[in-house]
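Asks: Fold the following, please.
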Amino acid sequence: MAKYQNYLIDLDGTTYRGHQPIPAAQRFIHRLQAQQLPFAFLTNNTTKTPQAVVQNLAQNHNIKVQPEQVITPSAATADFLLEQAGTHLKDQSLYVIGEQGLKTPLYQTGLQFNETDPNYVVVGLDSDVTYHKFELATLAILRGAQFIGTNADTNLPNERGLVPGAGSVISLVETATQRRAIYIGKPERRIADYALKTLRWSRDQVLLIGDNYQTDIKCGLAAGIDTLLVYTGVSTPQQVQQQKDLPTYQVASLDDWEL
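Replies: As a prediction, this is how the structure comes out:
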């Protein structure tokens, strides 16, 4: 079994389920820290800022990390928008469906808020989404705005079960506009490439860990990164064995993974 120098670890379903801890994940993180192995969390959740994620991990899961160790689609989307806007950044605008964890880094790019005729529409998970927000996003996209989706997760595992995720919200706008969003988060390789660039890690020394074959594992496959599927969240062994491309490794618990 290969020894990896760096670990990219999913949060929801891998490190915890909502407010419910996953003790094996906590022990795994502590083992990484004891051996001084660099790691970061690669999440598809855009509702929280990295600072809020760090606070939650410390207060509720006894995991102490720095904000720089949290990679989100929000930051990756901001990076993508900066690339797209280029030298025209000051002349372009943005409309967002999402929560503060998404809006903060996007508007920090310098793109201005515009709900009528923006250059870009970004859609993510929003627990307070309304018909009016969908209406504004739909009309803007039909007027020509570039349509960006944070991630394709149809469901989000928490202590109550599998609740609707960002992909469910985005799919409504896709149906209304008959346009497919440009996706940034897992399973797209964009977020993995952003993480490697930000962390300055070598692709062949990284192991990506997650509970969802359709997002975590497919992201690793797309990005050429080895993967470890842990069966503590969304995917089941029966579902995974039906796939053509399997994860590099599979475990029932992170207690089963030897560093």
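
Asks: Could you use CA atoms for every contact and neighbour count after this?
Replies: Noted.

Asks: Which parts of the stretch 151-259 of the chain are helices?
Replies: Using DSSP state H, counting those that start in this stretch, the helices of the stretch 151-259 of the chain run over 166-177, 189-199, 218-223, 237-240.

Asks: contacts for the second one?
Replies: Taking contacts as Cα atoms under 8 Å, 6 or more residues apart in numbering, the residues outside helix 189-199 that touch it are 42, 71-73, 76, 184-186, 202-203, 219-220, 222-223.

Asks: If we use 7 Å, what do you get?
Replies: Applying Cα atoms under 7 Å, 6 or more residues apart in numbering, the contact partners of helix 189-199 are 71, 73, 76, 184-185, 202, 219, 222-223.

Asks: can I get those residues in JSON lines with neighbour count and distance to residue 138?
Replies: JSON lines is the format used below for the contacts of helix 189-199 (neighbours: other Cα atoms under 10 Å; distance: Cα to Cα, whole Å):
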{"residue": "71", "neighbour count": "27", "distance to residue 138": "28"}
{"residue": "73", "neighbour count": "29", "distance to residue 138": "21"}
{"residue": "76", "neighbour count": "23", "distance to residue 138": "23"}
{"residue": "184", "neighbour count": "26", "distance to residue 138": "19"}
{"residue": "185", "neighbour count": "29", "distance to residue 138": "21"}
{"residue": "202", "neighbour count": "12", "distance to residue 138": "40"}
{"residue": "219", "neighbour count": "25", "distance to residue 138": "28"}
{"residue": "222", "neighbour count": "14", "distance to residue 138": "30"}
{"residue": "223", "neighbour count": "17", "distance to residue 138": "31"}
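
Asks: What is the nearest of those to residue 24?
Replies: For these, the minimum distance to residue 24 (Cα to Cα) is 21.6 Å, reached by residue 71.

Asks: mind listing what the closest residue to the closest one other than its chain neighbours touches?
Replies: Counting by Cα to Cα, 6 or more residues apart in numbering, residue 71 lies nearest to residue 42, which is 5.0 Å off, once chain neighbours are set aside. Residues near residue 42 by Cα under 7 Å, 6+ apart: 8-10, 70-72.

Asks: one more, for comparison:
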Amino acid sequence: MKQYRAFCFDLDGTVYRGKEAIPTAVKFIHQLQEKKLDVFFVTNNSSKTPSQIRETLKQFGIDASEKQIYSSALVTAKYVKERFGQAKVYVIGQDGIRRAFQEQNIGMVEEKPDVVVMGIDRMITYEKLTKACLAVQNGAALIGTNEDIRFPTEEGFHPGNGSFVKLVSQVCNVEPIFMGKPSPVMLEMIQQEYGYGKEEMLMIGDNYDTDILCGIRFGCDTVHVNTGVVKAEAVKEKELQPTYYVEDLSEFHI
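Replies: Okay, the predicted model is just below:
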């Protein structure tokens, strides 16, 4: 086993499912923290601020700082600022994406936007989707914080942000830009800010199409856990394989 320094965890389906912790993951994170190894949380969930995610982790018995949390909301806000400057943006989403845009001083509008940004919104309505469709048809760029079609909860799978972004893209016949995993941007941010070599980093997740491909595209080792969206049997049929397979994190020894 390689000696890794930075362990990057997906959240939904890897550390918890909905309102229930995955005990083996929590125990593994505690072991890493006891060994003074670096732990990061890399999530496509744009609905929560880093502070809110920290509180969620705390409820599951995990102590983390906001600096350890990287979300698709932060990446999306930085991308829009760099790519579109002072553009007017229509945002569908919750606290996380709105706070990230406020911190970047990006103007959020309800009418005639230059960009439509879609993050997960549990208060999504037909009116919001229609407004997004009309704006895109009138020339606005379409950006999704992530392309997850579904995510696991203690009840079963719920619709993910990607399902709504694809609805708008199909109505408007345009290709959206997606910012979260499998894009390697969040892992690149961690590497740049802390100076790790790629061989020192490990991406851990349950979803091949987001978590595992993110690690592969970044160039670090990956662990697929069989606790969430994509089961190991399906992953083993993929052309590009994760470095490790485990049923859960009790099987991964450091």
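
Asks: Matching the residue nearest to residue 71 of the first structure against the second structure, which residue comes up?
Replies: Under the alignment (TM-score structural alignment), residue 42 of the first structure maps onto residue 42 of the second structure.

Asks: How far does the helix or strand that match falls within sit from its chain's centre?
Replies: Here residue 42 of the second structure sits within strand 38-43, counting by DSSP states H and E. Strand 38-43 of the second structure sits 11 Å away from the centroid of its parent chain (Cα atoms, centre = their mean, to the nearest Å).

Asks: in the superposed pair, what's the mean gap between it and the first structure?
Replies: Superposing on the first structure places strand 38-43 of the second structure at an average distance of 0.6 Å from its equivalents, by mean Cα distance after the TM-score superposition for the first structure.

Asks: quick one, that strand and helix 185-194 angle?
Replies: Relative orientation of strand 38-43 of the second structure and helix 185-194, computed by axes from the mean of the first three to the mean of the last three Cα atoms, to 10 degrees: 150 degrees.

Asks: So for strand 38-43 of the second structure, what gets flagged as buried?
Replies: Judged by neighbour count using 16 or more other Cα atoms under 10 Å, the buried positions of strand 38-43 of the second structure are 39-43.

Asks: before we move on, what about stretch 188-197 of the second structure?
Replies: Those would be 190-191, for stretch 188-197 of the second structure by 16+ other Cα under 10 Å.

Asks: Tell me the one among the contacts of residue 42 of the first structure nearest to residue 237 of the first structure.
Replies: When the contacts of residue 42 of the first structure are compared against residue 237 of the first structure (criterion: Cα to Cα), the nearest one is residue 10, at 18.1 Å.

Asks: Show me the strands in the second structure, by range?
Replies: 6-9, 16-17, 20-21, 38-43, 69-71, 89-92, 115-118, 141-144, 150-152, 157-159, 177-178, 201-205, 221-225, 244-246 (DSSP state E).

Asks: need those in TSV with distance to residue 50 of the second structure, can you?
Replies: Listed next are those as TSV, based on distance: least, Cα to Cα, whole Å:
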stretch	distance to residue 50 of the second structure
strand 6-9	15
strand 16-17	16
strand 20-21	18
strand 38-43	10
strand 69-71	6
strand 89-92	18
strand 115-118	18
strand 141-144	19
strand 150-152	19
strand 157-159	22
strand 177-178	20
strand 201-205	19
strand 221-225	24
strand 244-246	28
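
Asks: What separation do you get for the residue most central in space within the second structure and residue 127 of the second structure?
Replies: The structure's the second structure has its C-alpha centroid closest to residue 44; by Cα atoms, centre = their mean the separation is 1.5 Å. Using Cα to Cα, to the nearest Å, residue 44 of the second structure is found at 24 Å from residue 127 of the second structure.

Asks: same deal with residue 105 of the second structure?
Replies: 26 Å.

Asks: sorry, back to before: how about the buried residues of strand 38-43 of the second structure in CSV, adding distance to residue 235 of the second structure?
Replies: Listed next are the buried residues of strand 38-43 of the second structure as CSV, based on distance: Cα to Cα, whole Å:
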residue, distance to residue 235 of the second structure
39, 25
40, 24
41, 22
42, 20
43, 20
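
Asks: so what corresponds to residue 180 of the second structure in the first structure?
Replies: Using TM-score structural alignment, the equivalent of residue 180 of the second structure in the first structure is residue 185.

Asks: which ones are touching the residue lying closest to its match once chain neighbours are set aside?
Replies: Spatial nearest neighbour of residue 185 of the first structure, chain neighbours left out: residue 151 (4.4 Å); criterion: Cα to Cα, 6+ apart. Counting by Cα under 7 Å, 6+ apart, residue 151 of the first structure touches 44, 166-167, 183-186.

Asks: ok, the residues you listed in the second structure: which stay?
Replies: When you map these onto the second structure and apply both residues aligned by TM-score structural alignment, their matches' Cα atoms under 7 Å, the shared contacts are 44, 166-167, 183-186.

Asks: now stretch 156-175 of the first structure: which residue numbers in the second structure?
Replies: Against the second structure, stretch 156-175 of the first structure falls on residues 151-170 (TM-score structural alignment).

Asks: re the thing from before, possible to save the kept ones among the contacts of residue 151 of the first structure as CSV with distance to residue 26 of the first structure?
Replies: Shown next, in CSV, are those (distance: Cα to Cα, whole Å):
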residue, distance to residue 26 of the first structure
44, 19
166, 26
167, 28
183, 30
184, 28
185, 24
186, 23
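
Asks: nearest to residue 146 of the first structure, of those?
Replies: Residue 146 of the first structure lies nearest to residue 183 out of those, by Cα to Cα, at 11.4 Å.

Asks: neighbours around that closest one, how many?
Replies: 23 (other Cα atoms under 10 Å).

Asks: nearest spatial neighbour of residue 1 of the second structure, skipping sequence neighbours?
Replies: Spatially, and ignoring its direct neighbours in sequence, residue 1 of the second structure is nearest to residue 254 (7.3 Å; Cα to Cα, 6+ apart).
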